[in-house]
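> Following is a predicted model, sequence given first.
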Amino acid sequence: MSENATNAPVPSTFVFLHEVATLASGTKVRFLGCIVQYDSARSRILLEHAFPKDISPVPSIWVEITLILETTDSTTLAIGTWINVIGYVQATPQLIRRKSGERIPRAAQLQAVLIWDAGAVRIGEYENTLIELMRTEPQLAPTGL
């Protein structure tokens, strides 16, 4: 074993929710999203974050919460709650075809290892801060973008 080896967990990479779909399975990420659906039967939540503002459709991601469900307060899982998520990309989305023939991306999937309520977050300030962080510290930007 190398002298420099460590048993510390791999750090997460700050990303915007829409960037998760571009990352390889197994990538550890941290992002902010708003709960729009809670699927209690499958222990997962659907998050959205309309950033960039002109993006359509609104980016979404299914977050599997089985590992953290017992330690998560029920108010954190309320529809409309903005939450911080740290987790691992499970699958990248493929296009699905609607009855109209239109092809749209299926939501990305992520295994959460930690979520917490973002509180009274100012979304615009968060977006600007993350953009600036990625600009000034390129090593924090997700790879593959």
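Nice, thanks for sending it over.
> going forward, measure contacts and count neighbours with C-alpha atoms only.
OK.
> The longest strand along the chain packs against which elements?
Using DSSP state E to define each element, the chain has its longest strand at strand 28-39. On a contact count with 3 or more C-alpha pairs under 8 Å, 6 or more residues apart in numbering; DSSP states H and E, strand 28-39 meets strand 13-14, strand 44-48, strand 82-91.
> can you pull out the helices in the protein?
In the chain, the helices defined using DSSP state H lie at 123-136.
> ok, and here's another one to check against it:
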Amino acid sequence: MQNGPIPTTLTLLSELRKFPPGSKVRFLGCVTKYSTKTAVLTLEHNHPPGNMLQAQVDVNLLVTTMKSHETQIGEWVNVMGYVTPQQSNTQAGQERLTVNIQAIVLWSSASFNLQAYEKSLDHRSNGEADENNEGE
């Protein structure tokens, strides 16, 4: 039995599909699209190179507190939220995979070192994989 909120897992955007619905995650992404009609941000992060995953981030809970620059194309933002079930995508020719996120917190990344962030999470991911394989 767990007391208190479920823990948040820091992850790369490319790893989001590994988490089941209801998982609480934190990740970084670059805004590539924002729909004012649906209040959904599309975030991408091409790491590892060739990553085709997009995060469709529902920000309806945050629209009254978000700053306008946090929805601008090219802005890097941190997101904390919950993985939500995938909805069927009927768009023909859809090249990218998507994962849906219900954001509970979103903030601008401001100035940061992208390569250091990627290296840190790559190292963490590789370390976890090594630890998980030790018992096999």
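Perfect, I can see it now. Note that this is a predicted model, so its numbers are computed, not measured.
> hang on, the earlier thing: give me the contact list for the longest strand of structure 1.
10-17, 20, 44-49, 77-89, 118 (C-alpha atoms under 8 Å, 6 or more residues apart in numbering).
> go again using 6 Å as the cut-off
12-16, 45-49, 79-88 (C-alpha atoms under 6 Å, 6 or more residues apart in numbering).
> Those residues, buried ones only, as a PyMOL selection?
Only the buried entries of those go into this PyMOL selection, using 16 or more other C-alpha atoms under 10 Å:
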select buried, resi 12+13+14+15+16+45+46+47+48+49+81+82+83+85+86+87+88
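> chain center to stretch 36-47 of structure 1: distance?
On the basis of C-alpha atoms, centre = their mean, to the nearest Å, stretch 36-47 of structure 1 sits 14 Å off its chain's mean C-alpha point.
> Check the mean deviation of the longest strand of structure 1 from structure 2.
Strand 28-39 of structure 1 differs from its equivalent in structure 2 by a mean of 0.3 Å after superposition (mean C-alpha distance after the TM-score superposition for structure 1).
> For that strand, give the aligned segment of structure 2 as residue numbers.
Aligned by TM-score structural alignment, strand 28-39 of structure 1 corresponds to residues 24-35 of structure 2.
> Would you indicate which residues of the matching stretch are buried?
In stretch 24-35 of structure 2, the ones that count as buried by 16+ other C-alpha under 10 Å are Lys24, Val25, Arg26, Phe27, Leu28, Gly29, Cys30, Val31, Thr32, Lys33, Tyr34.
> how far is that stretch from where the chain is centred?
For stretch 24-35 of structure 2, the distance to the chain centre is 5 Å (C-alpha atoms, centre = their mean).
> How about stretch 104-114 of structure 2?
12 Å.
> counterpart of Ser12 of structure 1 in structure 2?
Per TM-score structural alignment, Ser12 of structure 1 is aligned with Thr8.
> For Leu41 of structure 2, see how far away that match is.
For Thr8 of structure 2, the distance to Leu41 of structure 2 (C-alpha to C-alpha, to the nearest Å) stands at 20 Å.
> Now do the same contact list for the match of Ser12 of structure 1.
Lys24, Val25 are the contacts of Thr8 of structure 2 under C-alpha under 6 Å, 6+ apart.
> And Val57 of structure 2? What does it align with in structure 1?
Counting by TM-score structural alignment, the partner of Val57 of structure 2 is Val63.
> Would you mind measuring from Thr6 of structure 1 to Leu114 of structure 1?
Counting by C-alpha to C-alpha, the gap from Thr6 of structure 1 to Leu114 of structure 1 is 22 Å.
> Ok, Thr81 of structure 1 next?
Thr81 of structure 1 is 15 Å from Leu114 of structure 1, where distance means C-alpha to C-alpha.
> before we move on, what about Ala141 of structure 1?
20 Å.
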